[in-house]
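Enquirer: Quick check, what structure comes out for this input:
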Amino acid sequence: MLEALGERIEACEEQLEKLAAERYPQAARLQQIPGVGPLTSLCFVATLENPARFKHARDVGAYLGLVPRRDQSGNTDKQLSITKAGNTALRCLLVNCAHYILGPFGPPSDLRAAGLRLCERGGKSAKKRAVIAIARKLAITLFALWKSGAEYRPCSPPPFPLVLSRQLRSSASMMIPSMR
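Expert: From the prediction side, this is the model:
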């Protein structure tokens, strides 16, 4: 029974890949990112429909509900849980992709490095915050790839080596007098 179910799942996945290749060629480009499969890319393209709808790539995160809800009153500005606006299925798929990217089998990439840095901050919900942050960054990256038609580069080198950039920042802070 399990073997038959496994075969049906494989057949459905093949149909999804065929549908993505035939009707949505832009969805194939989005699958360059590790962890993003045909279901996520198809759902992303079908949900957003037209990339010209968004003026900035960061607007996609808010559209999908992957930004923190705010509670502002007087001098306080609290960040609460995510807004959960937009398509729930796509948000869940992006969160699952983020779990894969941050998990033990996630390949090295800028997204993984950013997520692991967020996890290192500690706190009782650091891992959860990192997963949501990476899901948002993933949505923005998918949108940028779709709109520009560019190839995904998983690990772009920083403009300066890390040690050199720290030295430049420390020497620059010594040269600039503080405004007190």
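Enquirer: From here on, just use CA atoms for contacts and neighbour counts.
Expert: Will do.
Enquirer: And the residue most central in space within the chain, how close does it get to Ile101?
Expert: The residue lying closest to the centre of the chain (CA atoms, centre = their mean) is Leu138, at 1.6 Å. Distance, Leu138 to Ile101, by CA to CA, to the nearest Å: 10 Å.
Enquirer: what sits in contact with each of the two?
Expert: Residues touching both Leu138 and Ile101 (CA atoms under 8 Å, 6 or more residues apart in numbering) are Leu111.
Enquirer: isn't there a helix covering the residue nearest to the centre of the chain?
Expert: Yes. Under DSSP: H, G, I helix; E, B strand; the rest coil, Leu138 sits within a helix.
Enquirer: what's the burial count for Cys43?
Expert: 18 (other CA atoms under 10 Å).
Enquirer: That one contacts Cys92, doesn't it?
Expert: No. Under the criterion of CA atoms under 8 Å, Cys43 makes no contact with Cys92, lying 10.9 Å away.
Enquirer: my guess is Phe143 is in a helix, correct?
Expert: Yes. Assessed by three-state DSSP, Phe143 belongs to a helix.
Enquirer: name the element the residue lying closest to it once chain neighbours are set aside belongs to?
Expert: Spatial nearest neighbour of Phe143, excluding adjacent residues (CA to CA, 6 or more residues apart in numbering): Ala57 at 6.4 Å. Counting by DSSP states H and E, there is no helix or strand that carries Ala57.
Enquirer: List the residues that contact Ala57.
Expert: Counting by CA under 8 Å, 6+ apart, Ala57 has contacts 140, 143-144.
Enquirer: can you map out the strands along this structure?
Expert: Applying DSSP state E to the chain gives strands spanning 68-73, 76-82.
Enquirer: now these as TSV including distance to Met174 and mean neighbour count?
Expert: Putting the strands of the chain into TSV (distance: least, CA to CA, whole Å; neighbours: other CA atoms under 10 Å) gives the following:
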stretch	distance to Met174	mean neighbour count
strand 68-73	36	12
strand 76-82	33	12
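Enquirer: Let's have these in JSON lines, adding distance to Met175.
Expert: JSON lines is the format used below for the strands of the chain (distance: least, CA to CA, whole Å):
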{"stretch": "strand 68-73", "distance to Met175": "37"}
{"stretch": "strand 76-82", "distance to Met175": "34"}
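Enquirer: Helices of this structure, start to end?
Expert: Along the chain, counting by DSSP state H, helices occupy 2-23, 25-30, 38-48, 59-63, 88-102, 110-120, 126-148, 162-175.
Enquirer: And this one, please, so the two structures can be compared:
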Amino acid sequence: MKHYAGLDVSVKETAICIVDDRGTVCREVKVPSHPVDLARVLTDPAWNFERIGLEAGPLSQWLFEGLAKAGLPVICIETRHTKAFLKAQVNKTDRNDARGIAQMMRVNLFRPVHVKTLTSQKRRALLTARKLLQEKAIAIENDIRGLLRNFGLKVGMVGTVKFEHRIGELTEGIPDLAEILAPLLDARQMLRRNFAALHRKLLAIVRDDAVCRRLMSIPGVGPVVSLAYTATIDIPARFRNSKAVGPILGLTPVLHESGESHRVGRISLCGDGMMRTLLYEAAKTLLTNVKKWSWLKAWAMNVAKRRGQQKAVVALARRLAVIMHRIWSDGTQFRWTRKEIMPVAV
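Expert: Predicted structure coming up:
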């Protein structure tokens, strides 16, 4: 007899439900959310597991890796699909959610999620920490601007390097105000210093990565975008074709069709928000700042003439994602023209 298990994970405890191939509940238990404790229950010789469902979440990568090493057929399933399935239950509890996930595994009604490799997880952590430090430093700078504006002091347009010097100029004759702002400037300086250290680490990784260097041959794509793309896609072969990358990143329109109604809405915005934002910024840079002409920019300009610049940037971001996947898969570089380079006959 085959068995199926559903795991409802929380920070402290995980609810486990084991059912057989007829849907009968065989065992229900709660254990600490740790791979060793979960494996101790699931590796019992009494169970012949066909599938074990684990909902995607903050602990899912760690738990998935531990259970997979224990030889268990664990599958990480998509959160939105699981939520829609479990919404049919009247009472939402950890026990009921574990039961629902177990039944999803039994009837094979789930959408699997790719669990990233350890290298991609570390790169993602680097990108997230770098972005967090940058956002906090910008927030402190904006707060300092707001505090000074109450006294009629305007910072104006000033770069990151000269920001502290500009604040010193404005508070030169107001020592008590300068004393108040000094801790904020120290905190900002520390954040900027740590941000620069992480950025140097990012550049060193990109410098030694052949895939990132090839992706940077695309106009508008820099080190941050290329590293974020490789960390997000992780394994390019998991996509059936390059065009499948667009929907995964939430860059394709939502279609609503019912009877005679047929509406094409905005982009779905599902998937990785950081990667989608970076692709949008890269597309905007290519469309507005890159001076060298290419077939890709010409295509985007034609879209802008027909549909407007905003939609052109979104369409270009989606096409950049497709091109980057193709370059990664083929081992090629970006071609500035559509003409194929033919070998010269000798």
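Enquirer: Quick check: TM-score for this pair?
Expert: Superposed pair, TM-score by TM-score structural alignment, normalised by the length of structure 1: 0.77. Supporting alignment: 153 aligned residues with a CA RMSD of 2.2 Å.
Enquirer: To which residue of structure 2 is the residue nearest to the centre of structure 1 aligned?
Expert: In structure 2, Leu138 of structure 1 lines up with Leu320, judged by TM-score structural alignment.
Enquirer: do the same with Asn50 of structure 1
Expert: By TM-score structural alignment, Asn50 of structure 1 lines up with Ile235 in structure 2.
Enquirer: Next one: its match from Trp328 of structure 2, what distance?
Expert: Going from Ile235 of structure 2 to Trp328 of structure 2 by CA to CA gives 10 Å.
Enquirer: what about those two, which has more around it?
Expert: Neighbours were counted for Ile235 of structure 2 and for Trp328 using other CA under 10 Å; Trp328 has more, 21 against 16.
Enquirer: Return the distance of that one relative to Leu147 of structure 2.
Expert: 48 Å.
Enquirer: Same check on Cys270 of structure 2?
Expert: Distance from Cys270 of structure 2 to Leu147 of structure 2, counting by CA to CA: 38 Å.
Enquirer: again with Gly271 of structure 2
Expert: For Gly271 of structure 2, the distance to Leu147 of structure 2 equals 38 Å [CA to CA].
Enquirer: Same check on Glu164 of structure 2?
Expert: Note on Glu164 of structure 2: its distance to Leu147 of structure 2, by CA to CA, is 14 Å.
Enquirer: next one: Arg276 of structure 2
Expert: Distance, Arg276 of structure 2 to Leu147 of structure 2, by CA to CA: 34 Å.
Enquirer: again, but for Arg214 of structure 2
Expert: Separation of Arg214 of structure 2 from Leu147 of structure 2 (CA to CA): 45 Å.
Enquirer: now Glu13 of structure 2
Expert: Per CA to CA, Glu13 of structure 2 is found 45 Å from Leu147 of structure 2.
Enquirer: Next: His199 of structure 2.
Expert: For His199 of structure 2 relative to Leu147 of structure 2 (CA to CA), the value is 29 Å.
Enquirer: which residue lines up with Val221 of structure 2 in structure 1?
Expert: Per TM-score structural alignment, Val221 of structure 2 is aligned with Val36.
Enquirer: ok, that match - contacts?
Expert: Val36 of structure 1 makes contact with 30, 97, according to CA under 8 Å, 6+ apart.
Enquirer: do the same with Gln32 of structure 1
Expert: Contacts of Gln32 of structure 1 by CA under 8 Å, 6+ apart are 151-152.
Enquirer: try Ala144 of structure 1
Expert: Contact partners of Ala144 of structure 1, counting by CA under 8 Å, 6+ apart, are Ala57.
Enquirer: which residue lines up with Gln79 of structure 1 in structure 2?
Expert: Matched by TM-score structural alignment, Gln79 of structure 1 corresponds to Val264 in structure 2.
Enquirer: List the contacts of that match.
Expert: 253-256.
Enquirer: Then Asp110 of structure 1?
Expert: Counting by CA under 8 Å, 6+ apart, Asp110 of structure 1 touches 154-156.
Enquirer: Reformat those as CSV; add neighbour count.
Expert: Below are the contacts of Asp110 of structure 1 laid out as CSV (neighbours: other CA atoms under 10 Å):
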residue, neighbour count
Pro154, 15
Cys155, 12
Ser156, 9
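Enquirer: Tell me which of these persist in structure 2.
Expert: Counting by both residues aligned by TM-score structural alignment, their matches' CA atoms under 8 Å, these that remain in contact in structure 2 are 154-156.
Enquirer: In JSON lines: those residues, plus distance to Tyr63 of structure 1.
Expert: What follows is the kept ones among the contacts of Asp110 of structure 1, written out as JSON lines (distance: CA to CA, whole Å):
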{"residue": "Pro154", "distance to Tyr63 of structure 1": "25"}
{"residue": "Cys155", "distance to Tyr63 of structure 1": "27"}
{"residue": "Ser156", "distance to Tyr63 of structure 1": "27"}
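Enquirer: And stretch 51-65 of structure 2, what's buried?
Expert: By 16 or more other CA atoms under 10 Å, the buried positions in stretch 51-65 of structure 2 come out as 51-56, 60-61, 63-65.
Enquirer: Correction: the previous question concerned stretch 103-121 of structure 1.
Expert: Counting neighbours by 16+ other CA under 10 Å, one finds that the buried residues in stretch 103-121 of structure 1 are 106-107, 109, 111-112, 115-116, 118-119.
Enquirer: With stretch 78-94 of structure 1 instead?
Expert: Buried residues in stretch 78-94 of structure 1, counted by 16+ other CA under 10 Å: 82, 84, 86, 90-91, 93-94.
Enquirer: out of those, which one sits closest to Ser173 of structure 1?
Expert: Of all the buried residues of stretch 78-94 of structure 1, Ser173 of structure 1 sits closest to Ile82, with 35.9 Å by CA to CA.
Enquirer: How about the closest one, nearest residue that isn't a chain neighbour?
Expert: Nearest to Ile82 of structure 1 is Pro68, by CA to CA, 6+ apart, at 4.1 Å.
Enquirer: residue contacts, Gly86 of structure 1?
Expert: Residues in contact with Gly86 of structure 1 (CA under 8 Å, 6+ apart) are 63-65.
Enquirer: Could you do Pro51 of structure 1 as well?
Expert: Applying CA under 8 Å, 6+ apart, the residues contacting Pro51 of structure 1 are 143, 146-147.
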